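In: please find the sequence and the predicted model below.
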Amino acid sequence: MRRYYEFAVVVVLISILALVLLKALGRASNEMEEAGVQADVAAIRIGLMEVVAHRETFGGSLPKSDNPLDWVASRPGNYLGEMDGVPDSNAVWYFDHQARELVYRFRDGHRARFRLSRDGNVDSPKAVVAGVGLLRLEDQRE
């Protein structure tokens, strides 16, 4: 009978450790997705800086579009295009045409929003060249 109690205690301890591990893996997964979004945004910002630097060097005008992905040569692989509402799929990029925001929809449903800035009077001058930059707005939760 004593062995059954020992076995039950071991099973409970392993179950608790498994739950703790699963929670930690979930947090790590969310952090990896956020890191991927930040890497994509960094690549988009570099593309924007290339466009502005080219214009500053050779002249010409900047694109008229408010969609920063119309400005750059490469787009994230999971970019759906311009939309008027929130798509059904998760882990995708899209441009919200009505709000004029580039949006990444996470797997958990919340959205990271970015807006193309064309004026030099921004609070965060990080990655802003000649007044053009990609600014992160407050995330939206569902």
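Out: Here it is on my side, so go on.
In: alpha carbons only for contacts and neighbour counts from here, please
Out: OK.
In: touching, Ile44 and Val72? I think so.
Out: Yes - the pair Ile44 and Val72 qualifies as a contact (C-alpha atoms under 8 Å) at a distance of 6.8 Å.
In: the two - which one has more neighbours?
Out: Comparing Ile44 with Val72 by other C-alpha atoms under 10 Å, the one with more neighbours is Ile44, at 22 against 17.
In: element containing that one?
Out: Using DSSP states H and E, Ile44 maps to helix 2-58.
In: and after that helix, which helix or strand comes next?
Out: Using DSSP H and E, the helix or strand that follows helix 2-58 in sequence is strand 79-83.
In: identify the residues contacting that following strand?
Out: Val92, Trp93, Tyr94, Phe95, Asp96, His97 (C-alpha atoms under 8 Å, 6 or more residues apart in numbering).
In: buried ones among those?
Out: If you count burial by 16 or more other C-alpha atoms under 10 Å, the buried members of the contacts of strand 79-83 come out as Val92, Trp93, Tyr94, Phe95, Asp96.
In: wait, doesn't the second one sit right on Leu69?
Out: Okay, so that is Trp93. No - applying C-alpha under 8 Å, one finds Trp93 not in contact with Leu69, separated by 10.3 Å.
In: helices or strands up against the lengthiest strand in the chain?
Out: As assigned by DSSP state E, the longest strand anywhere in the chain is strand 111-117. With contacts defined as 3 or more C-alpha pairs under 8 Å, 6 or more residues apart in numbering; DSSP states H and E, strand 111-117 has these neighbours: strand 101-105, strand 133-136.
In: second structure follows, compare the two:
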Amino acid sequence: MTAPVTSVRVRGFVLLQSTIALMVAAVLITVMLVRTRQYNDEAELQSVKLTVNILRGALGLRLVEARGQGAAAINRVAEENPFDWLSRKPENYLGEYYSPELKEMPPGNWLFDRRDRSLVYLLKSHRSFASEASNFLKFKVEFAQARLPGVKIGPAEVPNGLVIEQIGDGAATN
């Protein structure tokens, strides 16, 4: 005895429904993964901005303290590791290095390069930041420069003019 025609049609319809449901689930999972990656990239960008802003606030407090000690103390502030100004260093701070091999350092972390007195952030993701070729971002405590053409203000003229500025990002060279 052969199976009724209606049960074959029902099985075919169930198979079609299952296939469509799997395709919809695959599309939804793909969209979710793309969104999750975007949120992670944005979280990294905001984390870097927050850390830099915290360090800028700490610089302001450090300058208030140094002003009472004179111009030499203010000049020394530019040579200090900004993470030392914080009561608690971030969990993703690796420490101080002298000319570190950045390729060998774990991404998503900060370090202080003693050679050029710069803060370095090693990128996890390149999509959130301006330069797609970047492996890291560099920041440095510097004396502010005048914005007038041809006029530069150095440490002697503006002892309170220290800022933390991004000095560039690292191309794939380091």
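Out: Alright, I've got the coordinates. Quick caveat, the model's predicted, so the values are computed rather than measured.
In: quick one: map Pro107 of the second structure onto the first structure.
Out: Here Pro107 of the second structure is matched to Asn90 in the first structure, going by TM-score structural alignment.
In: quick check, central residue of the first structure?
Out: The centroid of the first structure falls nearest to Val37 when counting by C-alpha atoms, centre = their mean (3.3 Å).
In: residues in contact with the alignment partner in the second structure of it?
Out: Here Val37 of the first structure is matched to Val48 in the second structure, going by TM-score structural alignment. Residues near Val48 of the second structure by C-alpha under 8 Å, 6+ apart: Tyr121.
In: how about stretch 48-66 of the second structure: buried residues?
Out: Within stretch 48-66 of the second structure, the residues that count as buried by 16+ other C-alpha under 10 Å are Val48, Val52, Leu55, Arg56, Ala58, Leu59, Arg62, Leu63, Ala66.
In: separation between the fourth one and Ile29 of the second structure?
Out: Relative to Ile29 of the second structure, Arg56 of the second structure is positioned 40 Å away (criterion: C-alpha to C-alpha, to the nearest Å).
In: please apply the same query to Glu104 of the second structure.
Out: Going from Glu104 of the second structure to Ile29 of the second structure by C-alpha to C-alpha gives 33 Å.
In: between those two, which has more neighbouring residues?
Out: The residue with more neighbours, out of Glu104 of the second structure and Ile29, is Ile29; 12 against 8, by other C-alpha under 10 Å.
In: measure the residue mapped onto that one from the first structure to Tyr4 of the first structure for me?
Out: The alignment partner of Ile29 of the second structure in the first structure, by TM-score structural alignment, is Ala18. From Ala18 of the first structure across to Tyr4 of the first structure, the span is 21 Å (C-alpha to C-alpha).
In: kindly report the same for Gly131 of the first structure.
Out: Applying C-alpha to C-alpha, the value for Gly131 of the first structure to Tyr4 of the first structure is 71 Å.
In: likewise for Glu56 of the first structure?
Out: Distance, Glu56 of the first structure to Tyr4 of the first structure, using C-alpha to C-alpha: 77 Å.
In: more neighbours: which of these two?
Out: Glu56 (14 against 9).
In: what residues are up against that one?
Out: By C-alpha under 8 Å, 6+ apart, the contact set of Glu56 of the first structure is empty.
In: Ser117 of the first structure versus that one, what's the distance?
Out: Distance of Glu56 of the first structure to Ser117 of the first structure, computed by C-alpha to C-alpha: 17 Å.
In: and what of Asp66 of the first structure?
Out: Between Asp66 of the first structure and Ser117 of the first structure the computed distance is 9 Å (C-alpha to C-alpha).
In: Leu122 of the second structure: neighbour count?
Out: Leu122 of the second structure is flanked by 22 other residues according to other C-alpha under 10 Å.
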